[in-house]
Structures are given as C-alpha cells and as structure tokens.
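1. the sequence isn't on hand, but the structure is:
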C-alpha cells in the first residue's frame, strides 16, 4: 500500500519476495523499484497506467515480471485509489496475483487449437489428393471404349493405389486415437524378421515404384527372431519406407538395411537421399502432427502422425526409434532398434482352416449380400458375380432373414450398421436357424477396432473384413482361392 501524499510504501506482503524475486523490505527504501523488474515490452504501458491512477481511480493489468535468474513470471496487478471520509484520495492499494500457471495453460490451449486447425486443413488436403485421381479415373473409365484395355488397366491401378492411400490414412488416425485412449494392444509372439520385412516391402513397393525410386535391401542370411506383433512391426517399417518414398524427389534411392549389433539388438534402418531434416526439426520429428521440409513435388504431404505412431509402436515392443540427417537436401536415416531373441524351437506349421461345412468352397458359391448402402452393395455384387458366384441382395435385416430362410446361401456377407437391426443381432438370429448352421457369415464393416472384432466373433461371424476390403482378404473369406 502506498501513500499518495509522499509516495511512501506503507505495507508489502511477504509474497512479494517470491513473486518478484526481490527483497520486499528493500522496497520501502525505493518504492518505485518494482518497475525495474517489469518486462521491457510491458513497462511503458504499465507506467502510464500507474501515473494515471489518481485520475482514473483504478487499473487491472496483466504483465510479465523478470526474475533474477532470467525466468519470467506473469502477474495480474489490480490497483485502486483509497478515499477518506471527505472523498479525497489518500492511499493506493494493490493486489498482485501470480497467474503464470493460467498463462501457460492459455498458451498450450492456443497451441493445441492452432495444431487442430492445421491438422484439419492438412487432413482435408490429404483426403482430396487421392479423391481427385479416383474421380478422374472413374470418368475416364466411363468414356473409354470397350477396347481401350490399357486405359482401363491404368485407371484401375490408379483407383486401387489411391484407395490404399486413403485406407492407410484412416488406419493411422484410428491407431492414434487408440493410443491416446490407451486401447492399442499388441498380439506378441516369436516373429521371424524376414517375413516382417517382406510384408513391409509389399505394402511400400507401389509407392516407391510410383516415384521411380531404386530400392536396395541388405539383411543377414541367418534368420533373426524378435518378440512382437508381426502386423504392427511390418506397419512400422512400411511407414518408414513410405515416408522415404514420399520425401525423396523422383528417381531417388532408398535402402533398407538390417544389422545385428553387439548389445543383442537388431537395427532396421531406412536410408534415403531425399530432402533431409534440419537441425531444428530433428528433435521434434517424432512429435504428433510435426511437419518438416517437403519434397518439391509433394508440398506438406502427410498428416504428421506417421512417425509419432511408429515411435510409439516401437517403444511398445521394447525398442527405440531414432532419426539422423546431415541436413536439408542431404537425405535422412530412420533406425528401429529391437531386442533379439533366441530362435524358438521348431514349431508345427499351422494347418489351413478346415473348409468343412462350407458347400462350394473353392468353386461357385451362392451368396447373400446385406448392406443398406445401395451403391456399395451393387458394386460388391457385381464383383462377386464377376468372380463366378451367384449373389442376391438385401438392404435390411428383416429382408435378409426372409431371403436366407428361403435360399439357404453358402455365404452371407453382412454390413453391421443396418437400419432395422444391428448386424451382430442379425447374425445371432441367423445362427438360431438350423438350416443356416453351416452358412459362412462374413462381417463387412467400417468398424475395425479389436472390440468390434470381438463383438462379431461372439455373434457367430466366421470372418471380419474391414472396408475397403482387399481382394485377397475377400477371397480368403469366401474360400474361393
């Protein structure tokens, strides 16, 4: 509290010492000394408000205070003139509160909001990119003559490649959501690394070939075993290969190198001669939504979640992911380090699932397809007919029950989100009919989380296919291969 008559300091709280990082007792000797700690950018405006306090009667300001060690603390400073019985001002009272925590939270919220907006804009961009060639390819197919085999083949290849890209985007988004909710689980077992590498290369090769990159693989001849989830490990290595293809200008070189190191670890490294990573971006390259430099023909490509996802998956396997780069334009290397395990005892190869109870396995099947999306149902029907099967359609559960009882199909492919009943409920009702005891039930749905698969399994489904389904998975479910 200050006196307006002589400017003397009448009282200062003991909290001043911690808030200002100065001795409050010394403030009595120099009442104006507090202003020296105010951040230089805030000082002039605050002095103006302080000097105009007698005229205006009060102020409420937020500003920064510099600590002796250079740290900054945010405060809210409220000052008002105290008047006597004659309504004459004679003192100034001040209440100063530490609001550093609130300001830090506001800063994080603003950053999160900016990240959200950037992410949504990037997501829209990434979704439009594959949708554009898909639509163009469809238009081309409609205009190409029946004899334009090469045009048709090229259009189909474009559509398949872009749908695969969309599927990868959706899968990454779902994985990030599961990780944030602590719901991502691994199905770990002894895994031979060669099979993981082949699966990763299979998924990444189309992207590498599309950009005309040379791919070189170097790995030890002896089998290497790790304890892990083969699908997630292949996904992680595939993501690194996909990134190398994406962030390397066309006609580049990508190397996949596997090394056994002395500490019982195996290093799986993806090298490229692409755009590289700047020194300032390298420490945050695994942060969610991080975007570094980009290839000249692939501006801001990707959602910025792939490397964060790979880092999390590798850590869940007891390994680590590291990145290195000499700098912009000089390429980069990403290394997955995993602990090796001894080769397991020879295991009996798993026998192929029995086809007993499935009439027509490996030949023409009678199929009942149930989907309320008419376009999706008709396209799938036409594909199944092209594969040599007989197909009937139903668009709701009640119609499906009636047709199934009448036709007794070999296979029923069911959507889960039907208008009149849940697909799982429909499956339970179908299983209750003795005539359908041996009918194969295949869930064909956009829901692909582990609990979704558990739900369909409990309802009596034999297969769970996630839209958009790959041809190999569809044929495996039909047993037509």
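-> Arrived safely. None of the values given here were measured: they were computed from a predicted structure. Numbering: from 1, shown residues only.

2. contacts, neighbours, all on C-alpha from now
-> OK.

3. do you know how far the residue sitting furthest away from the middle of the chain is from residue 187?
-> In the chain, the residue that sits farthest from the middle, by CA atoms, centre = their mean, is residue 86; the gap is 67.9 Å. Plainly put, residue 86 is 81 Å away from residue 187 if you go by CA to CA, to the nearest Å.

4. for residue 371, the count of nearby residues, please.
-> Counted with other CA atoms under 10 Å, the burial measure for residue 371 works out to 27 neighbours.

5. correction: residue 111
-> Applying other CA under 10 Å, we find 12 residues neighbouring residue 111.

6. how about residue 176?
-> When neighbours are defined as other CA under 10 Å, residue 176 has 20 of them.

7. now do residue 474
-> Other residues near residue 474 come to 19 when the count uses other CA under 10 Å.

8. in addition, the following structure is provided for comparison:
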C-alpha cells in the first residue's frame, strides 16, 4: 500500500477559511429562512383562519339559500299539482269530473278519427238513490256513491274512464270499441255487478241503474253531443222501469224521447237542483283554492327574489371585506419583487401563489350565481399538465404528510399539454388528491399519474383507502352527496367538491370517471381532457417565464386616499419604486386639504372611506378645485359591473378592484390622464 499524501499546511489553512465562510453563509441562510417562515406564518394568520372561516360560513349560507330555494320551488310545484288534481277530480269519489272527461273524450275522438274506430259513452243514473238518502242519511248515500264508483272502475279496462258528473250520475267512456254491441255487453256486466253489491254487504239495499249508450261517430260528432245522446237514451231506460240499458240509435226521434220539463217527476227535479248546488259549491271552493294558491305563489316568489338579492349583497360585502387584507399582502410581494430586480424567491413565489388562490376564491364567491348556472369565466391558455400536477401536489401535500401517507407522481418525460384554465384545472386535481388523502388511512398510498392515450390527456388519482360502494358510485358526482363513512374517516365538507370537479372538467370539454372495487378496496378517479396535437406543443406550455421588471410609465404625481394604513403605505412604496411622486391621505378631509398643496395629476380614491365615501369625495374635489387637471381612479373591493358603471357615472376615469393587480395599475398610470 502506498502512504496517503499529507496536505500542504497552506492548503489546509485555505480549506479551513473556506469552511468558515460556508458556515457563515449557512447561518445567514438559516436566519433568512426563519424570517420567511415567520412571514409565512403571519400571512397565514392574516388570510388563514379568519378569512377561511368567513369563506366556509359564506359557502354554508349559499348552500342553505339553495336548499331553501329548492324547498320553496318544490312546495310551489306541489301546490300547483294539488290544485290541478283537485280541479280534475270529484272531491267525494276521487273519480275524474266533467273537466277531465272532456279532455279524455277529445283525445279518444282524435284517436278514433285517425284510426277509423269507435268509442262509446255510457250515461248511468242510479235507480232509487233518493230513497237511500232520505231513509239512511247523506253519509250513507255518500258511501254508496263511493262504492258504486269503485265498482264501475273494477268492471272497465284500464284505458277506459269512469267519471262522476254529480249527484248519482256517472259516465263511462269506452275507447277503441270494435262494435256498438260491445258497449251493450259492458252495460249488462255493470248491471250484474251492481246487483251483487247488496248480497255481499257492500251497500245497505239493492242498487240498479238506468243506462243510456251513445257511440262516436255514429250518434254525435263532438263530446257534448255524445253526452246529450247518452243522456236521452238513459231517460228511455228510466221510462222502461230502470235496471236496463238503451242505445240512442234505437230510439224513435219523437217527443216521447224525453219527457217535457213540466212532466218530470218532482223527485228528479230535486236531484237535479241538488246536483247543481253541489257543482256550484265545488266551483266556488276551487276558485277560492286557486286564489289562495296564487297568493301563496306570489309570496314565495317575493321571498325567493328577496333571498337572491340578500345573497348577492352578502357576497358583495364579503368579497369587499376579504379583499381588504389581501391588498397589502399582494402589494408587499410586488415591492419585494421590485427590490429583487424583478425576480422572486421561492418563498415569495409560494406566498404569491396562495394569495392569488385566495383572490380567485373571492372572485368565485362574488360570481357564485354564474357558477351555479354553469357560466364560469375560464381564463384559457396552453397548459402543461405536469405543471398542473405539481401545483396540485403542493396544495395537497400538507394533508398527506400530516397523515404520513406514501405519495407517488408519475408523468411522461416529453410532457403533455392541453388548452384550459390552469387555476381551475389545478383546483380539480387538488380536490381529487385531497379527497384521496381524506379517505385513505394514515400510512396508506396515493398516486397521481399523467399520461397520454390517443388524443386524450388523462390525469389519474388512485388510492388504497376506504373505497366506494357499488350503490354509491352513480351518485358520487352529485351535488351535496356524501356516502356514510367509518367513524375514523375525515368527513368535513358539504359534498360539493366532486360536483365542482365534474362541472369544471365538462367546461374544458373533458370527462371525469370513478371506479372502485368496493368498500375497503380503494378508488380511482380519471380526468380526461383533449390533448394538444404535437404541432401545437412546439413551444413550452405556459407555466410562465420568470417575471421581469415592467416598463415603467412616465413619472406621475399621485395622491393615494385610503383608510387602510398598511395598504396605502405599501402601495405608495411600490409606486415610488417605479419613480413616481406619491402622497398618502387616510381621511377624506385631509385629502381635500392636501390636494391644494401638492397638486397631483392622478388620485387613487378608496370608495369605502369613513364619513365621506369616494364618490362624494370626487364630487367635492371637482367643486373645490375646478381648475385642477386631475384624473380620478376608484379603488374598491367591489368589482361587479354595476359598481364599475357607478364609478364611471361619478366621474372616475378607471375602476381598480382590490387587491390591485400590478399590470392593471401600470396600464392605468400609462393611459389615464385628466381631460385638457
């Protein structure tokens, strides 16, 4: 063996000095990292618990509003269905009434005309029913009518119609009758069935009926004519002693067909009068019920409109309150980037990503009505699915690390791109990853795979967790659906995540599917998106080049008026880094005094100022300083179209929504000038 060479003393000294320098650099890096961690903790404290609580509370309120609206709509539908049912059915026997009979006759006659067929109408009047009412009372009489009605239904076919016209009169509509004689066979069957009711103990005394029969189109060409013909034939049966049937076609067309009104038995006149009174009472009750339902519908519609307006106002205020703390955070990141020569550290980029995500969530809250109707504003661009996967993993990794789960990411070396909204696609994949982690026990496995299959880009999330039962698989993407889980599994949430994934993927022209072998056997979710062709992917997909320092607009004299001290001071510092002269006022009275002294050419006015809002301050500035060439720009947490229109009507040249995007601010500074 050769002896090891001994280092030269001078080299040893140089190595020791280099190690000391590295140790100092390491200590400094650790100190900087600790500062960044403190900044992150402070940022999380500001935009974490309180704002997330507000977001969750807002989401719960939206769900409750949606459930109340759905309940009100269902109640209204039930009321309308009940009104329709009661208007078409006899309240005693629950058989169709004259209104529904007319509709059934019209349908039957149309079918008969098209197929050159026939239909028959049997007009049935009970014999001796008045004696039952007089001797045993109306309650027994009503029971007899109900029994007879059910008996008639049991005799005819399912496609035929049994109707109670009123009193003791019934009508049977027989469709698709081959021969007129077939209706006579049905009448004979009815008579024998009615005769069997008393021996069976179903009615207190024997029951029979006088039946008149008319046939379409032989006896009449319309419904009223058909009823009138059968009614005449029924009177012929009554004159023959009752308990029989007669065809209208067999009657002799003479004055004897129907007794004159003066010769009608008094008992028959009483029955007719009572039937008319009953019909009139039902019409009055139906009209009163319809009026009550209409009033209730109007009240429900008013409550729905009020609820929708309250929801919009609530979301608008909530968005404003959430934007206020986000504004100084985003401005701080812009200041730090400017100080870094246009580049950001990894830590600052992480903060910007999460602040931007919070801003997007606020945008969703203020646009929730459009989301519910499927009108989501997608910001489409060429997207690298590898980049989407990495962003989603960064959002889901804390939960997987907390549960000590094993995670694997597979993606091809050549990369896969599609056309889509990177934030929304990241949201979809992160939702699936977080779901997989929630329903996989500690120590379990979660895998994310990105691959290409023909013209489809596939993103697969697979786990070995609790799985999904076969019965629940068809419903997992339904809104508010949650399958009952074991006591040890995480179940927080309202069951909207997977429904949102399906809606967003569909807006990208894609699909999402789920499979599971059953409870305890894990699950697999697959998102399919149209992949860009090879010629469309020659340039790298957009994860974005390193940020550069924007071209600075010409120096301006700017006054910032905002009662949020942090937001105003940080925005002022950022503008000064761009070379502008900036003054800050935190109260509208101070701003009015300062304008006369500093003579700015542009003023950024917060709309939500105390004591005097931005609109009033703008009017006062124009009034006090009419000759000052000053461009006014509105700053507000409210970003709806109505808010921007209001700013324009108030004389503002532009409307910036908090937190202010630096590129939007640069555009305003370059393009907005006072009118000459």
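-> Arrived safely, thanks for sending. Please read these numbers as outputs of a predicted model, since none were measured by experiment.

9. I figured residue 42 of structure 1 was touching residue 64, is that so?
-> Yes: shown here, residue 42 of structure 1 and residue 64 form a contact pair, counting by CA atoms under 8 Å, at 7.0 Å.

10. helix, strand or coil: sort out residue 441 of structure 2 for me.
-> Local secondary structure at residue 441 of structure 2 is given as coil here, using DSSP: H, G, I helix; E, B strand; the rest coil.

11. how near is it to residue 469 of structure 2?
-> The value you get for residue 441 of structure 2 to residue 469 of structure 2, if CA to CA is used, is 17 Å.

12. touching, residue 330 of structure 1 and residue 275? I think so.
-> Yes: distance between residue 330 of structure 1 and residue 275: 6.3 Å, which falls inside the contact criterion (CA under 8 Å).

13. re earlier: can you tell me the SS state at the aligned residue in structure 2 for the residue farthest from the centre of structure 1?
-> In the superposition onto structure 2, residue 86 of structure 1 corresponds to residue 270 when matched by TM-score structural alignment. Applying three-state DSSP to residue 270 of structure 2 yields a three-state assignment of helix.

14. do residue 457 of structure 2 as well
-> Put simply, residue 457 of structure 2 is strand when judged by three-state DSSP.

15. now which residue in structure 1 aligns to it?
-> For residue 457 of structure 2, the aligned position in structure 1 is residue 266, judged by TM-score structural alignment.

16. wait, residue 326 of structure 2 touches residue 660, no?
-> No: applying CA under 8 Å as the test, residue 326 of structure 2 and residue 660 come out as separate, 9.5 Å apart.

17. more neighbours: those two, which one.
-> Neighbour comparison, residue 326 of structure 2 and residue 660: the larger count goes to residue 326, with 23 against 19 (by other CA under 10 Å).

18. quick check: which element contains the more buried one?
-> Under the criterion DSSP states H and E, the helix or strand holding residue 326 of structure 2 is helix 266-339.

19. which residue ranges of the stretch 101-250 of structure 1 form helices?
-> 149-180, 193-210, 230-246 (DSSP state H, counting those that start in this stretch).

20. hey, which of those is tucked in deepest?
-> Comparing the helices of the stretch 101-250 of structure 1 by mean neighbour count (mean count of other CA atoms under 10 Å), helix 230-246 ranks first with a mean of 23.

21. that helix aligns to what range in structure 2?
-> Residues 422-438 of structure 2 are where helix 230-246 of structure 1 lands when matched by TM-score structural alignment.

22. which of the three states applies to the closest residue to residue 482 of structure 2 other than its chain neighbours?
-> With sequence-adjacent residues excluded and distances taken as CA to CA, 6 or more residues apart in numbering, residue 482 of structure 2 is closest to residue 495, at 5.6 Å. When states are read from three-state DSSP, the local structure at residue 495 of structure 2 comes out as coil.

23. isn't residue 495 of structure 2 right up against residue 483?
-> No: under the criterion of CA under 8 Å, residue 495 of structure 2 makes no contact with residue 483, lying 9.3 Å away.

24. for those two, indicate the residue with more neighbours.
-> Comparing residue 495 of structure 2 with residue 483 by other CA under 10 Å, the one with more neighbours is residue 495, at 17 against 14.

25. so what's that one up against?
-> For residue 495 of structure 2, the contacting residues are 479-482, by CA atoms under 8 Å, 6 or more residues apart in numbering.

26. give me the buried subset of the residues you listed.
-> In the contacts of residue 495 of structure 2, burial by neighbour count holds for 481-482, counting by 16 or more other CA atoms under 10 Å.
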